[in-house]
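A.B. asks: here's my sequence, what's the structure:
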Amino acid sequence: MNKLLISLLVSVGITGVAHASGDAAAGQSKVAVCAACHGANGNSAVGNFPNLAGQNEQYLLKQMEDHVSGRRTIVEMTGMLDGYSEQDLKDIAAYFSSQPVVIGQADAEQVEQGEAIYRAGLADKGVAACSACHMPSGQGNDPAKFPALSGQHPEYTLSQLQKFAEGSRDNDPNGMMRDVAGKMSEAEMRAVAQYIRGLN
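C.D. replies: You can find the predicted model right below:
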């Protein structure tokens, strides 16, 4: 059932393309406040803050919109988007999406397990492969608003998996990530997070 739902959502995302209509050049002048945590080009120097560089434009826009509307609570971003228009958010998303992500070094001891989960899932637990939505190379699916994962900090990835598992983050479509993360052990989450850091 999970695989069917994922397939349907991916198909709907691909056929229901809606562009974010952001202007990357305009966005560059609007990201000064973002740079303190995410880096001027979207590559964060601190693992607790996500890399935004190379992230899918529509996914970034959705997360900012969800935060502004209260659909997603990001404590560290409280007040950060106040005063920004919808077009500003589109421009910021376009700017960060256009920047190259810096791929990191994965923990060699966890790569094998992490890759197995990312590419094949956990059949005995009913966990679909991460690559089904986030693609084999980790570029995600922009029309479906599924995020790119390639190069993401393991600390951030782990924290988001934990939040989905406990339900404190719930802005995933149809509870997909809550279902997946809720069936994973912390060790499995850590392995996947490490693998994603070096995924290219």
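A.B. asks: from now on I want contacts and neighbour counts done on CA atoms only, so please keep to that.
C.D. replies: Will do.
A.B. asks: what's the distance between the residue nearest the centre of the chain and L52?
C.D. replies: In the chain, the residue lying closest to the centroid (Cα atoms, centre = their mean) is P147, at 3.9 Å. Counting by Cα to Cα, to the nearest Å, the separation of P147 from L52 is 10 Å.
A.B. asks: next, the structure of the following sequence, for comparison with the previous one:
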Amino acid sequence: MKRLIAGVVLGVGLTAMAHGAGDPAAGEQNAAVCAGCHGQGGGKPVMAVYPKLTGLGEKYLFNQLVDIKSGDRSVPEMTGLLSAMSEQDMRDLAAYYNSQDMVVGQANPDLVEQGAALYRGGNMATGVPACAGCHNPKGIGNEPAGYPALGGQNAEYITKQLQAYRAGERATTANAGIMADVASKLTDAEIEAVANYVSGLN
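C.D. replies: Next up is the predicted model:
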């Protein structure tokens, strides 16, 4: 019986390790290098075009770190910053930032109505799906699918990324390919409106 219990405990432990769950406490130790751009705790970037890292989803954050480290996603400002980090280091970092609360911004009131309509209903005339379908009506994302939480993110950052998707600069993964297709159908005005709406979504 003791062997059976020990086997179960060991099996559960090995399963957890196989999934590579991140340790937020360990991740905090590696977060100092990120604070220069993303702010203490990752929620108050020094520039609005830098993303808030808080609460985006552990899977999404980890996948982005992997892509940036490998060069599949080009972020010149992060060149070399991840070079010494192991896969577990990046999982820990993702877990740390995901455990932090998102600081919600203030949406531009002149763009809220248009942004809300696009986020919640898309644009049937041009084939743009509702953002809420993947990113949740409340903007909290879909962790199992690796879709990030968007609510509270800087409007300037969302605008920059949608433009990058539209230009084909972020289309290296299946999820990025989905976003590239969606963004290709968005006008500049729609991008501005939905980015502003998202910034105040909570």
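A.B. asks: post the TM-score for the overlay when you can.
C.D. replies: Here the TM-score of the superposed chains, computed with TM-score structural alignment, normalised by the length of structure 1 as the reference length, equals 0.89; 183 aligned residues with a Cα RMSD of 1.2 Å.
A.B. asks: go ahead and confirm the residue nearest to the centre of structure 1 touches Q55.
C.D. replies: Yes: look at P147 of structure 1 against Q55 with Cα atoms under 8 Å: they come within range, at 6.5 Å.
A.B. asks: who touches both of those two?
C.D. replies: With contacts taken as Cα atoms under 8 Å, 6 or more residues apart in numbering, the residues that reach both P147 of structure 1 and Q55 are Q139.
A.B. asks: which ones are touching the residue lying farthest from the centre of structure 1?
C.D. replies: If you look at how far each residue of structure 1 sits from its centre, by Cα atoms, centre = their mean, the farthest one is D124, at 25.3 Å. When the contact criterion is Cα under 8 Å, 6+ apart, D124 of structure 1 has no partners at all.
A.B. asks: which of the three states applies to it?
C.D. replies: Three-state secondary structure (criterion: DSSP: H, G, I helix; E, B strand; the rest coil) places D124 of structure 1 in helix.
A.B. asks: all helices of structure 2, in order?
C.D. replies: Listed in chain order, the helices of structure 2 (DSSP state H) span 2-19, 24-30, 32-38, 58-70, 87-98, 112-121, 132-135, 155-166, 174-183, 188-199.
A.B. asks: please identify the buried residues of the fourth one?
C.D. replies: Buried positions in helix 58-70 of structure 2, judged by neighbour count with 16 or more other Cα atoms under 10 Å: 58-69.
A.B. asks: ok, the residue nearest to the centre of structure 1 to Y84 of structure 1 distance?
C.D. replies: Looking at P147 of structure 1 against Y84 of structure 1, where the rule is Cα to Cα, the gap reads 23 Å.
A.B. asks: M47 of structure 2 and A35 touch, don't they?
C.D. replies: No: applying Cα under 8 Å, one finds M47 of structure 2 not in contact with A35, separated by 11.8 Å.
A.B. asks: those two: who's more crowded?
C.D. replies: Counting neighbours by other Cα atoms under 10 Å for M47 of structure 2 and for A35 shows that A35 has the greater number, 16 against 13.
A.B. asks: next, count neighbours for the nearest residue to the residue nearest to the centre of structure 1 once chain neighbours are set aside.
C.D. replies: With Cα to Cα, 6 or more residues apart in numbering as the measure, G140 is the residue that lies nearest to P147 of structure 1, at 4.9 Å, once sequence neighbours are left out. By other Cα under 10 Å, 23 other residues sit near G140 of structure 1.
A.B. asks: do the same with T187 of structure 2
C.D. replies: T187 of structure 2: 12 surrounding residues under other Cα under 10 Å.
A.B. asks: and what of A132 of structure 1?
C.D. replies: The number of residues packed around A132 of structure 1, counting by other Cα under 10 Å, is 19.
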